[in-house]
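A.B. asks: take a look and give me a structure for this.
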Amino acid sequence: MSTLLKIQFTIPEETADEAGVFIASKVPHGWEETPAGDGRRFTLYLEDHPLGHEMVREFQARFPEADVTWSEQESENWAMAWKDFFVPVNCGESFRIYPPWLNDDEENGTTHIVIEPKMAFGTGHHATTSLCLATIGRLAKAGTIAEGKTFLDLGTGSGILGIGLSKLGLTGIGLDIDPQAVVCAVENVAANGVTESMRLAVGSIDCVEPGRTFDLVVANILSGPLIEMAGDIVARVRPGGTLVLSGILADKQSDAVAEAYGRRGLGEPERFVEGEWICLVWQNLGS
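C.D. replies: As a prediction, the model looks like this:
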């Protein structure tokens, strides 16, 4: 029977966001974040044990003040481990995220998204995901995002952003370089009844057909890849379209990302902040 390596990092609050960025650069799927005294605890599960132990060594070297523990856990207990902390969460005024065991179809004026918390980033609990969904909701209310338009969700993770867009009447593609994330996204797309609206594939932006563009491109990944792929990402936005970028620390990374896209002629973005994180938005590109 296969086992997962359960790793927990407990770190002071002042370095917790930096630790989160480090973990995101090493682990393509999701993790749990919970308060721990005056700090924060990160809990994650890895099938690749050597990778996990190497990550522990790197984490301890970079954050010597952190407390780190690890243990083996039966893989089929993965979902149960999430049930202890996963609760419905509102993302802005437009979306509410549920796990399958709590979705009761209540009418509360929001668009419901059902996400099975597995090994893929994007449950709505992390600020970057909730910030993206809140921003999508604002754009929809303003009429920028509308039924019949197309989207590209780069770094789709659990598929949560693409599912939200599909429920607003858009059609598009979700891409992720992690095959496990795409497996999870396929399940979530089916659970939300949007299989006709959202296709999924393993890969990055370079696997999209040459010349294909979208009314909306959303990328909730990391600042480094966003900067490296700036030219390719901008090229995928249709004239008059919208670009939404997140996964960016507000006070440390936002200016560098904005500058990289400004060099592509995009100008200054709108900035939406939640906690330590920021979402950059450009509308009417090329208009």
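A.B. asks: every contact and neighbour count from this point should use C-alpha atoms.
C.D. replies: Noted.
A.B. asks: quick one, strands of the stretch 1-150 of the chain?
C.D. replies: 3-12, 32-36, 39-46, 67-74, 89-91, 95-98, 111-114, 150-154 (DSSP state E, counting those that start in this stretch).
A.B. asks: among those strands, which is nearest residue 287?
C.D. replies: Of all these, strand 150-154 sits nearest to residue 287, with 17.9 Å by Cα to Cα.
A.B. asks: after that closest one comes which helix or strand?
C.D. replies: Of the helices and strands lying after strand 150-154 in sequence (DSSP states H and E), the nearest is helix 160-167.
A.B. asks: make TSV from the strands of the stretch 1-150 of the chain and add mean neighbour count and distance to residue 236 to it.
C.D. replies: What follows is these, written out as TSV (neighbours: other Cα atoms under 10 Å; distance: least, Cα to Cα, whole Å):
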stretch	mean neighbour count	distance to residue 236
strand 3-12	21	38
strand 32-36	15	32
strand 39-46	20	33
strand 67-74	14	41
strand 89-91	19	26
strand 95-98	22	26
strand 111-114	22	26
strand 150-154	26	8
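A.B. asks: one more to line up against the first:
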Amino acid sequence: MSWLEIRVTYSPCGDLPADELIAEEFSAVGIGSVSVTLPDVEPVEGWDPGGYSQDTEYAVTGYLSMDGSEGDAVNDLKGRLEALKQRTGIACDVATDTLPETDWNESWKENFKPVHLTKNFVVRPTWEAYEPAEGEKVISIDPGMAFGTGTHPTTRLCVEMIEHHAKEGMTVLDVGTGSGILLVAASLCGATEGLGVDNDPVAVETAAENLALNRVPEGFSVICADLISQAGKAYDLVVANILAEVVVELLGDIHKVVHDDSLVILSGILEEKGPMVEARLEETGFVLTESHAEESWLVMVAKKKA
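C.D. replies: From the prediction side, this is the model:
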């Protein structure tokens, strides 16, 4: 089977999350899994790049099996991107290429190289070797086509907060765990027990594989469930890197999984939706203790009111 590669290049437009907005247009035409190229995400020093050269363009790339309907999907996508330009000013160029099966299986991996999440945390794909410097913590990830590689600002913000707040012996709940990267980070920061929850069974399988790959302790596990419906107990640290609207929904039941001294780390929140989430925190008995922004995205840390 041949595949059609659809590559959308764009120029950043102010603080708008252009990659997310373009990815949403891919999803609207039935392409749910995309790869994102961000030229300002540099591979870590000391990694041997071999024949790799850093991409100089911002791009979102998706793939379609060629069954005769791909032309309609591309035209639909182009129309949606033109409408996006009218709404936001984000200008896009669309290019397509035909790939045989063997090339498609590897092409999405090309721009996933070892990168720093924080000063001390490095994430590397399983197919790239990396020798850590003294004091560095390395997370090895095989995300699969459908899951994040850890380079998105919300992931970096969450890892920074986990690094700052996780303590030896903590228990951690990760809501919407995806590739399991936040559970791995928590374990490397001293947490001894953790649960990852995701409503996608493929994500659960991928996260479990990544926990095993990183030799995370036996006290960590992942389950397929909706939000916190099967979490079962209170945790010292609750992390949710999901959309703001889902965060608001989560906060309605979060008292079931926290105790008086728990910390809650929330991300996946656009800055413009920060006030909505903060108001919901207030309504549900929490106080915002800190908030940080990167590229229009927020991470918010909260605890129960005294």
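A.B. asks: now the TM-score, please.
C.D. replies: Structural agreement between the overlaid chains, expressed as a TM-score with TM-score structural alignment, normalised by the length of the first structure, amounts to 0.81; 278 aligned residues with a Cα RMSD of 3.3 Å.
A.B. asks: in the second structure, where's the longest strand?
C.D. replies: Among the elements of the second structure assigned as strand by DSSP state E, the one spanning the most residues is strand 258-270.
A.B. asks: what span of the first structure is that strand aligned with?
C.D. replies: Residues 237-249 of the first structure are where strand 258-270 of the second structure aligns, with TM-score structural alignment as the criterion.
A.B. asks: after superposition, how close is the matching stretch to the second structure?
C.D. replies: Following the fit onto the second structure, the mean deviation recorded for stretch 237-249 of the first structure is 1.1 Å by mean Cα distance after the TM-score superposition for the first structure.
A.B. asks: any buried residues in that stretch, and which?
C.D. replies: Residues of stretch 237-249 of the first structure classed as buried under the neighbour-count rule (16 or more other Cα atoms under 10 Å) are 237-238, 241-249.
A.B. asks: select, from the residues you listed, the two members most distant in space.
C.D. replies: 238 and 249 (26.9 Å).
A.B. asks: what's the match for residue 80 of the first structure in the second structure?
C.D. replies: Structural correspondence for residue 80 of the first structure with respect to the second structure (TM-score structural alignment): residue 106.
A.B. asks: same check, this time on residue 90 of the first structure
C.D. replies: Taking TM-score structural alignment as the alignment basis, one finds that residue 90 of the first structure is matched in the second structure by residue 116.
A.B. asks: before we move on, what about residue 42 of the first structure?
C.D. replies: Residue 42 of the first structure maps onto residue 60 in the second structure, by TM-score structural alignment.
A.B. asks: can you put the strands of the stretch 1-150 of the first structure in TSV and add distance to residue 193 of the first structure?
C.D. replies: Listed next are the strands of the stretch 1-150 of the first structure as TSV, based on distance: least, Cα to Cα, whole Å:
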stretch	distance to residue 193 of the first structure
strand 3-12	30
strand 32-36	26
strand 39-46	28
strand 67-74	31
strand 89-91	20
strand 95-98	15
strand 111-114	10
strand 150-154	17
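A.B. asks: among those strands, which is nearest residue 18 of the first structure?
C.D. replies: Among these, the nearest to residue 18 of the first structure by Cα to Cα is strand 3-12 (10.2 Å).
A.B. asks: any idea of the angle the closest one forms with strand 32-36?
C.D. replies: Interaxial angle, strand 3-12 of the first structure versus strand 32-36 (axes from the mean of the first three to the mean of the last three Cα atoms, to 10 degrees): 40 degrees.
A.B. asks: the helix of greatest length in the second structure to strand 58-65, inter-axis angle?
C.D. replies: Counting residues, the longest helix in the second structure under DSSP state H turns out to be helix 70-88. Using the same axes, to 10 degrees, the inter-axis angle of helix 70-88 of the second structure relative to strand 58-65 is 150 degrees.
A.B. asks: starting at the chain centroid, how far to the match of strand 258-270 of the second structure?
C.D. replies: 14 Å (Cα atoms, centre = their mean, to the nearest Å).
A.B. asks: I'd like to check what contacts it. Which residues are they?
C.D. replies: Residues outside stretch 237-249 of the first structure that contact it (Cα atoms under 8 Å, 6 or more residues apart in numbering): 128, 132, 144, 213-223, 226, 234, 254, 276-287.
A.B. asks: which ones among those residues map onto helices?
C.D. replies: Helix and strand membership here follows DSSP H; of the contacts of stretch 237-249 of the first structure, those in helices are 128, 132, 223, 226, 234, 254.
A.B. asks: wait, doesn't residue 93 of the second structure sit right on residue 10?
C.D. replies: Yes: counting by Cα atoms under 8 Å, residue 93 of the second structure sits close enough to residue 10 to count as a contact (6.5 Å).
A.B. asks: list the residues that contact residue 63 of the second structure.
C.D. replies: Residues counted as contacts of residue 63 of the second structure (Cα under 8 Å, 6+ apart) are 3-6, 31, 33-34.
A.B. asks: surely residue 32 of the second structure meets residue 22?
C.D. replies: No: in this structure, residue 32 of the second structure sits apart from residue 22 without contact. The criterion is Cα under 8 Å, and the distance is 11.4 Å.
A.B. asks: higher neighbour count, these two?
C.D. replies: Ranked by neighbour count (other Cα atoms under 10 Å), residue 32 of the second structure and residue 22 place residue 22 first, with 25 against 15.
A.B. asks: residues contacting the more buried one?
C.D. replies: Here residue 22 of the second structure is in contact with 60, 81 (criterion: Cα under 8 Å, 6+ apart).
A.B. asks: tell me the spacing between it and residue 96 of the second structure.
C.D. replies: The gap separating residue 22 of the second structure from residue 96 of the second structure is 16 Å, by Cα to Cα, to the nearest Å.
A.B. asks: I'd say residue 19 of the second structure and residue 81 touch.
C.D. replies: No: between residue 19 of the second structure and residue 81 no contact is recorded; they are 11.9 Å apart, counting by Cα under 8 Å.
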